[in-house]
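Asker: below: sequence and its predicted model.
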Amino acid sequence: MLLKRTALLILAAVLTTATLSAQTPRKHLLLDEGWKFHLGHAADATKDFNFTIANLFSKAGKAGGTAVGPKFDDQAWTGITLPHDWAIALPFENSDNADVMGHGYKPVGGLYPQNSIGWYRKTFVIMPADSGKRVSIQFDGVFRDCQVWLNGFYLGRNESGYVGFEYDITDYIQFRQENVLVVRVDASQYEGWFYEGAGIYRHVWLNQYENLHVASNGVFFQSTVAGRDATIAVQTSVMNDGLAAGQGSVLTYITDRNGKVLVQAAEKPVALAGRSTAVVQQELTIKDARLWSLEDPYLYKVVSVVKQDGHIVDQVRRRLGVRTVTIEAATGLSLNGKRIKIQGVNCHQDHAGVGSAQPDYLHYYRIRRLQELGVNAYRTSHHAPTPELLDACDSLGMLVLDEARLLSSSAEYQDQFRRLIERDRNHPSVFLWSIGNEEGYAQTNSFGKRIALSMLALQHQLDPTRTSTYAADLGNVFPGVNEVIPIRGFNYREKHVVAYHQDHPEQPIVGTEMGSTVTTRGIYAVDSVKGYVPDQDITAPWWASTAEAWWPLAAENDWFMGGFVWTGFDYRGEPTPFQWPNISSHFGIMDVCGFPKNIYYYYQSWWTDKDVLHISPHWNWKGQEGKNIDVWVNSNADQVELFLNGKSLGKKAMPRNRHLQWSVPYRAGTLSAVGTKHGRTIRTQVQTTDAPDVIELSTERTIVLADGRDAAVINVTVKDKRGREVPDAGNLVRFRVQGDARIIGVGNGDPSSHEADQCAPGAWQRSLFNGKCQVIIQSGKTAGAIRLDATSDGLRPAVATIQATATK
């Protein structure tokens, strides 16, 4: 039922644009298809289309003979569809440079000028009938610095790899021939210290609207709940982009999730001089309001309408989740009056196979995997998230700690912080802002204090409904940012949390980064050559801790709000504690594909009410007969008894927020556990398997939209002749897709694999890593069956069929 609901939510999100366009002159059109791409060169102008030696800025619209020019011949360039991350397709390259290592050994950045400039070109048509409208181009995210031109005219530069931006292009549009949009992306300067990708890795939109319209991110609403009713204060910023004065009116109404109008505010007149903005305030009351919660993430719709001369000239729909959030020093977080312990994770934005260029569905897929684990909160580490991620969290019921990229009050970073808040402040999932992370050069001095005060003032001005934290990698240290931050964030240093609380009992505390156990899925010994660490909760860097070192502290103290584990998924870069050949982190509770590690079951035991009984490791240890195997049991049962081939190895009580261990002399067969939970019996087992025999494909989706954007994740395992999954298989699996679809990425969760995530057409393949790998397919635009064939030498093949359905 949950999977069906997820599919419906995605379908509804896709159809929103079409529905809006049918009801209002405003158009919000996806501009992801039909782009041309070519690498440039950061150090050689002759390989960068003469960009740095052509005098492009002496006259408006001067394009010269460069790739900026509308008449430039780009036929030899590669055709691509956005989102696009060119770094993911680059080979891995060993380097002694710490930043290159941190970015996953991809040869992009200042040391690799030949790979660090990307040129994009796109043509589109505006109909003459739209000549009276305003037109803008909206970029949701480009990594990193980019410059944009339309028809040879320079639009501007964006210096953030994460915050979106928008340009009004009305003055540069031509109506009787194609318009040429050009973007030069410069990824030679890193922004973070982890894999960031490169290119236009989020959506691009073409917006059309009348001169009198709702401003971009110009609707902001605040909810007040009293009893069973909710009052929604709606603030609508209306712009007149025309040269002459204009008059109109604004009305706002709220619908339920099915579009039924529930309440409408009185229409308010508005008069604006040319090129001016006015703000209209309205209040609406929802009777017997259904509150947004983790269990029931119900979303209303707020519709803001602008009229002129009695006709609708603009209309904007925004989803509304009515909820109350309170944070108290003594009791932590409450949502709608219900106390909630934060069971959170930090996540970067890359995924196996696709890097940072994720199709929309993949955000839903990842959030669902986290929810199955028991996660209820997500920290966007350490940057503005993709808008579709927040949509997924709104729809599925996941709290979000939304983080600014940098602690800075300069004009540039204040503008980035403003754009982040104005874009995200209506999302009910966002319960808290973060003004920065581990700013070692400023966090303990007067610079940090003053910067924090400036950022907090801006945050409160733009969003008085929330407050902020700051992720400090400090123990019981108060001066600096911690003096003024409303909620103290701890990155690790959990041994100092109690002392800090005793010294500052009035300040709420949240673990912004906790845990950081390093594990490699399916590995049970340190391998410093391949760069693997054991898949148990035993190894952590010096600055961090194991899961069992921090979670009991949070679970057992009401004043400790809970925390965010570093991390939910593995990610490229930061291959702690090793270097090459490691190219990915080991921090994840799941690997980079979303396959669970054993620590997953520790958290699931104490973060959910599910019956959890999990044995590790697997029981394939041929050649080690008689050797003691360290067996872990993760469970929330009251007690557990372990058996080997039917013989009891002892019964143990399960201590809360801990795990159990046995030392078991290996013998092939069946290792089983029987738990007792509230008088009920729960069972599980692991068995010694035979050799791999057959491939098995599994996917949570059997239907996708034939829109050219939708996607499906297909997970690959192998089984023996008795139908048992082989946990240590490493077979190479080849993939072929039939129907209107394409493979966009493969992965296996091996943090030292140098296999290609992006293969040549017709040559898609990936080795299993400890029995698993993953393939991601994306639909085309033709309805019909999509067939994925998986083959491997010596194994019986497998087929997965997915139906692509037409969009309305």
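Answerer: Happy to help now that I have it. All values derive from a computational prediction rather than experimental measurement.
Asker: from now on I want contacts and neighbour counts done on CA atoms only, so please keep to that.
Answerer: Will do.
Asker: how about the strands of the stretch 701-808 of the chain, start to end?
Answerer: Assigned strands in the stretch 701-808 of the chain, in chain order: 703-705, 711-719, 732-738, 741-747, 765-767, 773-779, 784-791, 798-805 (criterion: DSSP state E, counting those that start in this stretch).
Asker: which strands and helices sit next to the third one?
Answerer: If contacts are counted by 3 or more CA pairs under 8 Å, 6 or more residues apart in numbering; DSSP states H and E, strand 732-738 sits against strand 765-767, strand 784-791.
Asker: can you list the ones you listed in TSV and add distance to Y172 and mean neighbour count?
Answerer: Shown next, in TSV, are the helices and strands packed on strand 732-738 (distance: least, CA to CA, whole Å; neighbours: other CA atoms under 10 Å):
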stretch	distance to Y172	mean neighbour count
strand 765-767	46	25
strand 784-791	41	20
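Asker: pasting the second one now:
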Amino acid sequence: MQLSAIQLIAVSQLLLRLSVLFCIWSYLAAISLAGEKISLDANWKFRLSEETQAYETMFDDSKWQVIQLPHDWSIEQSTDPQALAAGGGGFFPTGIGWYRRELVAPDEWRDQRISIEFEGVYRNAEVWINGVPLGKHPYGYTPFRYDLSKYLKYGEANSIAVRVDNSEQPNSRWYSGSGIYRHVWLHVNSSVYLDERDISIQTELISETEALIALEVTVSNNSPGRKSLNLVTDILDSDNETIASDTISCLVAPHSQANVARSITIPHPQLWSPDTPDLYTARLRIAEGDQVLDNTSIQFGVRTIDISATHGLLLNGKSVLLCGANVHHDNGPLGAAAFDRAETRKVEILKAAGFNAVRTAHNPPSIAFLDACDQVGMLVIDEAFDGWAAKKTPNDYGIVFHECWQRDLEAMLRRDRNHPSVIMWSIGNEVYERGNSEGLAIAKAMTKRIKELDSSRPITAGINGLGDKNEWSELDPLFDKLDVAGYNYELQRHRLDHLRSPSRVIMSAESYPQDVFANWKAVDEFPYVIGDFVWSGLDYLGESGIGRVFPSGERVMPHWEGSHYPWHGAICGDIDITGWRKPLSYYRNIVWDRGEMLYMAVKVPSPGKNEWQLSAWAQPNSLPSWTWPSHEGDELTVEVYSRYPIVRLYLNDQLVGEQLTSKEYEFRTEFKTTYTQGVLRAVGVENGIEQEEMVLTTAGKPSSIRLLPDRSTISADGQDLSFVTVEVVDDEGRVCPQSEAIVEYNINGPGRLAAIGSGDLATLESYLANPRHVFQGRSLVIIRSSDAPGTIELEACSTGLKSANTTIRAKNLVN
């Protein structure tokens, strides 16, 4: 049979298409066998119990609670004045918990390298696979992995068991949470693989036309044969366009590793900074011939850091002053559970409040938190430890410090060194060894190891004084080991210290909330003082009672003395645990000149006629409200913060007075006026012209509820969250700060109530209580999606108030 020319052409085209399809199929098949990262957050079973045999494969867990990670069992319980964690832990119960789940390992994995990664478990995590112990990880804040390959039963179900022991208390000075509170992953790799922890991407040089990045990669070969490989790297911009590529060949001996170093040029780089958080992606793959054996992606930013006492902190060659917040790891009503959306929202709130930097007090944060800082634009001081070997609480990390510090420090650096947001490493906080030879030896060993893993970032620590009997200058040898000296509540010493140590770069690593003006004056005027980090940016759980105010005549009791129950948290933050900014947050932003120009608040009337007494970390007890029932005719104090040189105060359009608010007056003033219902106006005046005003209007009787979701569309992945602000309002829609209404919440559709909370850290209500009181007219409801798409309906009801409804769509969103 002969084919015509047309038929021959058609057959040729068909064969060509089949050949192309075969190549594509071959490539995709190779890719599917390489570099899988699978979430293991779902389908865990949990029990709070001191079981002794729950690691066994055939253990009966049929009656255990089914949960989805991240999970913090402590926040699910009510506070207890007898809790062993005491006030430091927020009076939350702790104990021992067990987690179990099945893992089906398909036959295709038989020749692969299978490992399990825990991002964070608090604390003393022990892991078993099919009844075989894999190891124990004491520290609650660093990630860890175990190789499962030789223990798996392929083609059938396998049993994973995790025992979490947080029973030895107290072991923390703040709320730690309990359980597997961060994500868990399964890594499936070939015997030749890339480990993202062994990839380093640093910016070497930048110019207007190009940037040079240094890429260091470790290629691992666990196979019995020598491998001739190609390492291929593609650099993608934020639009997912490839802008640079690199290929290098390498030979890797059996059961060994090869270290590869490359320099790659990026044309016309978009530099990362808080104002322009532009990110790149490095896609790396290892190939043997045409077969891709493994691949991974690393997000990074192009930016440089330089510090000196002469020029301060330079980011990409430009001076940056650190407007900083100390932030603990909890997410308020969610406890320690590190949901990605909760971490992102936290960073967004901090940035909206004027902060451009955070110190992760006093432990490595979650990966999601650092990802959010990269994406939103927030500088990070990444802190490894609170204390060292000398213990601050009877059962803290000091017990295992000498055994574990190097492993945990390396885990932090290997995980975090490619985040452009991380600009400094911190090795400790107010460590008890700070004034002796042991402390110097520890600091020397830590800084040496850090420089071996990452020489691109300065090293710091938060250091406080030695007490009245010791000279501050005795700390000079310790500061000499650091690139940046972190002063905790000691910034007033900077002038004399600069005369004694003129090359020392200083930052206020912790400061009292009310010291904002004095500290910022030092930052603004002296280049060797590079920033101020307030304690704290956010209210947090634990360290109960810090930041309290006390009525006149009552003893001001430090938070470390006695019991402050029912207080279960710290109220020293600029922002409360629901995300609501307090008046001091606006004052700080005005002092920092970060955009806001005018704000007004009213001091809460104290019992009797005397002033409130402020504890060390307390803020003035003020509210942005002109609603004070039962105070008609009383004299109230109005605080006004202003960047304008003059402010005027009007009550019901009558001038109360005019005051100066320039820098000489620390951008603030006070007015006294008699309370009467109506409209209070603060007006900023410049060149005799009224430029801006803030208005407070007396709220009427509470009449209805308002629901304000932060997002009306979320992902149907069982992980996403919508934060719904609840407000009790009057007929005109004004928030009623006098309301303490009890509100009940009903939810329908593919979602559930993850938590309900308010800014009241002295309430006895749990964060799962429903109904629950509002506080000062506000509350927060957190909705968690399920795995199913659909419409989630939330209803809020309260006796005597008009109900409210809101709708949230859960969709199968693609990143």
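Answerer: Great, that's in hand. Please read these numbers as outputs of a predicted model, since none were measured by experiment.
Asker: could the helices and strands packed on strand 732-738 of structure 1 be laid out in a markdown table, adding distance to K449 of structure 1?
Answerer: Shown next, in a markdown table, are these (distance: least, CA to CA, whole Å):
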| stretch | distance to K449 of structure 1 |
| --- | --- |
| strand 765-767 | 50 |
| strand 784-791 | 56 |
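Asker: counterpart of H568 of structure 2 over in structure 1?
Answerer: Residue pairing (TM-score structural alignment): H568 of structure 2 is matched to I583 of structure 1.
Asker: same thing with Q492 of structure 2?
Answerer: Mapped onto structure 1 by TM-score structural alignment, Q492 of structure 2 lines up with K495.
Asker: list the contacts of its match.
Answerer: Counting by CA atoms under 8 Å, 6 or more residues apart in numbering, K495 of structure 1 makes contact with G475.
Asker: grab the nearest non-local neighbour of the aligned partner of L764 of structure 2 in structure 1.
Answerer: Alignment note: L764 of structure 2 maps to H754 in structure 1; criterion TM-score structural alignment. Excluding the flanking residues, the one nearest H754 of structure 1 by CA to CA, 6 or more residues apart in numbering is F92, at 6.6 Å.
Asker: quick one: the match of H568 of structure 2 from E328 of structure 1, how far?
Answerer: Plainly put, I583 of structure 1 is 41 Å away from E328 of structure 1 if you go by CA to CA, to the nearest Å.
Asker: V694 of structure 1 too?
Answerer: 55 Å.
Asker: the two: which has the busier surroundings?
Answerer: Counted by other CA atoms under 10 Å, V694 of structure 1 and E328 do not tie: V694 has more neighbours, with 19 against 15.
Asker: what residue in structure 2 is paired with that one?
Answerer: Per TM-score structural alignment, V694 of structure 1 is aligned with S704.
Asker: so its match sits against L801, correct?
Answerer: Yes: if you go by CA atoms under 8 Å, S704 of structure 2 and L801 touch, sitting 4.5 Å apart.
Asker: ok so E692 of structure 2 is a strand residue?
Answerer: Yes: using DSSP: H, G, I helix; E, B strand; the rest coil, the assignment for E692 of structure 2 is a strand.
Asker: counterpart of it in structure 1?
Answerer: So, by TM-score structural alignment, E692 of structure 2 is matched to I682.
Asker: its match - how many residues pack around it?
Answerer: Residues lying near I682 of structure 1 (other CA under 10 Å) number 15.
Asker: then the one 5 residues further on?
Answerer: Counted with other CA under 10 Å, the burial measure for Q687 of structure 1 works out to 19 neighbours.
Asker: once you drop chain neighbours, what's closest to it?
Answerer: Q687 of structure 1's closest residue in space is T670 (CA to CA, 6+ apart), at 4.5 Å.
Asker: so how far is R724 of structure 1 from the one you found?
Answerer: Taken as CA to CA, the span from T670 of structure 1 to R724 of structure 1 is 12 Å.
Asker: show me what contacts Y27 of structure 2?
Answerer: 290-292.
Asker: contacting residues for L103 of structure 2?
Answerer: 157-160.
Asker: map it across to structure 1 for me.
Answerer: In structure 1, L103 of structure 2 lands on F124 (TM-score structural alignment).
Asker: measure that match to L206 of structure 1 for me?
Answerer: F124 of structure 1 sits 10 Å away from L206 of structure 1, going by CA to CA.
Asker: swap in A712 of structure 1?
Answerer: Distance from A712 of structure 1 to L206 of structure 1, by CA to CA: 27 Å.
Asker: and what of W551 of structure 1?
Answerer: 46 Å.
Asker: quick one: which of those two has more around it?
Answerer: Using other CA under 10 Å as the criterion, W551 of structure 1 and L206 rank with W551 on top: 22 against 18.
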